[in-house]
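K.L.:
Sequence and predicted structure, then a few things I'm wondering about:
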Amino acid sequence: MPSSGLNLIKLVVGVSSVEELAERQKDAHNTRKHPQHSARLPVVHTRTFPRQSEEILQGGSLYRVISGLIQCRQQVLDLQTETRADGTQGTLILLSPEIIRVEPRAMRPFQGWRYLKPADAPPDMTNTQHTSLPPHLQKELMLLGL
């Protein structure tokens, strides 16, 4: 079931697959302890804090662009400010560990994150829809309208 709150969308840099993203999120640098959860949660570091944070925390997800395609989402569980090592302010997006694949959709590169309205978000894929095609082939087929 797609997320119900306002969503965020962000590029994943240096990752070529959903499986690689899942492995990266196991690294201690990419997780944080949260008082309401027993396990460490995946975290995304970003510069700016979303002004519409309340709407995001009402069931919103972070959709991830990998290899030019929106490929998955994770529910946003919390948004926190942080002070970085250089003294600047940043934001932590704490995510559910569950990665949900979505119907791939082409997306041009952009910096930072963007808001994504629920009506504009790609639907979740079912297990029968999962494809083993590499992302670059999925993107080419999509651009061809196939």
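P.N.:
On my side now, so go ahead.

K.L.:
Please count neighbours and contacts with C-alpha atoms only from this point.
P.N.:
OK.

K.L.:
Can you check which helix is longest in this protein?
P.N.:
Identified as the longest helix of the chain according to DSSP state H is helix 135-143.

K.L.:
Which strands or helices does that helix pack on?
P.N.:
strand 100-106 (3 or more C-alpha pairs under 8 Å, 6 or more residues apart in numbering; DSSP states H and E).

K.L.:
Could you list the buried residues of the longest strand belonging to the chain?
P.N.:
Criterion DSSP state E: the longest strand present in the chain is strand 69-83. If you call a residue buried by 16 or more other C-alpha atoms under 10 Å, then strand 69-83 has these buried ones: 69, 70, 71, 72, 73, 74, 75, 76, 77, 78, 79.

K.L.:
can you tell me which residues contact the third one?
P.N.:
Just to be clear, that refers to residue 71. With contact taken as C-alpha atoms under 8 Å, 6 or more residues apart in numbering, residue 71 is in contact with 18, 63, 64, 65, 101, 102, 103, 104, 105.

K.L.:
ditto for the last one
P.N.:
Shown here is residue 79, whose contacts under the criterion C-alpha under 8 Å, 6+ apart are 49, 53, 57, 91, 92, 93, 94.

K.L.:
Take this one as well and set it beside the first:
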Amino acid sequence: MAKIISNDPIHLIKLAVGVDDVGHLHALQSSRLFDFDGALATCAWTRRKPTRDGGLLNGGSIYWIIKGRIQARQAFLGFEMEDTDEGPYCRLVLDPALMLVAAMPHRAFQGWRYLDPAKAPPDLRFFDPDLAAEDDEMPADLAAQLRDAGLI
């Protein structure tokens, strides 16, 4: 039986280890900015390169779990393998723009997993670090708790 390869968009989901909130993720990634084929990019690291990279590069994103909830996503720009003293690593090349998503609870796990686009939380707005402290919207954790309780 032939293997079916699809280039439909697919996503990854990954735990943002040690990250307190979306502003913290933004600050960490801002320190990793670099030029990737003429575009500004940032990155995250993982041990293994996703095998379904065609779908990831065709409109796919990485969704970040922060404090037990999916809270943000970033579009994929590419992948680069690098050899280190600890062995090979895959650099996930990401668009530096963070899209806030409707916070959704998710259990922790190691590494990354594929995320079915039908199960991805909806986008809210792009994260703006200049407005984050002045944001008068409901905190993401409170909104998620109310959503989980069926109140919003």
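P.N.:
Received, thanks. This structure is a prediction, so every number in the text was calculated from the model and none was measured.

K.L.:
Report the TM-score for the pair.
P.N.:
For this chain pair, the superposition-based TM-score is 0.83 by TM-score structural alignment, normalised by the length of structure 1; 135 aligned residues with a C-alpha RMSD of 2.0 Å.

K.L.:
What segments of structure 2 are helices?
P.N.:
Taking DSSP H as the test, the helices found in structure 2 are 22-30, 53-56, 129-132, 140-148.

K.L.:
Nearest to residue 12 of structure 2, out of these?
P.N.:
Nearest to residue 12 of structure 2, of all the helices of structure 2, is helix 53-56, at 7.9 Å by C-alpha to C-alpha.

K.L.:
Quick one: list the elements packing against that closest one.
P.N.:
On a contact count with 3+ C-alpha pairs under 8 Å, 6+ apart, helix 53-56 of structure 2 meets strand 11-15.

K.L.:
superposed on structure 1, where does the strand it packs on end up, distance-wise?
P.N.:
Compared with structure 1 after the fit, strand 11-15 of structure 2 shows a mean deviation of 0.4 Å (mean C-alpha distance after the TM-score superposition for structure 1).

K.L.:
Same check on stretch 76-84 of structure 2?
P.N.:
Mean for stretch 76-84 of structure 2 is 0.8 Å (mean C-alpha distance after the TM-score superposition for structure 1).

K.L.:
quick one, what contacts residue 110 of structure 1?
P.N.:
residue 11.

K.L.:
What separation is there between it and residue 13 of structure 1?
P.N.:
To residue 13 of structure 1, residue 110 of structure 1 is 11 Å away according to C-alpha to C-alpha, to the nearest Å.

K.L.:
Same question for residue 138 of structure 1.
P.N.:
19 Å.

K.L.:
Compare these two (neighbour count), which wins?
P.N.:
Taking neighbours as other C-alpha atoms under 10 Å, residue 138 of structure 1 and residue 13 compare with residue 138 leading, 18 against 10.

K.L.:
Tell me how many other residues crowd the residue nearest to the more buried one when sequence neighbours are not counted.
P.N.:
Spatial nearest neighbour of residue 138 of structure 1, excluding adjacent residues (C-alpha to C-alpha, 6 or more residues apart in numbering): residue 104 at 7.6 Å. Residues contacting residue 104 of structure 1 under the criterion other C-alpha under 10 Å number 21.

K.L.:
Same check on residue 55 of structure 1?
P.N.:
Using other C-alpha under 10 Å, residue 55 of structure 1 has 14 neighbouring residues.
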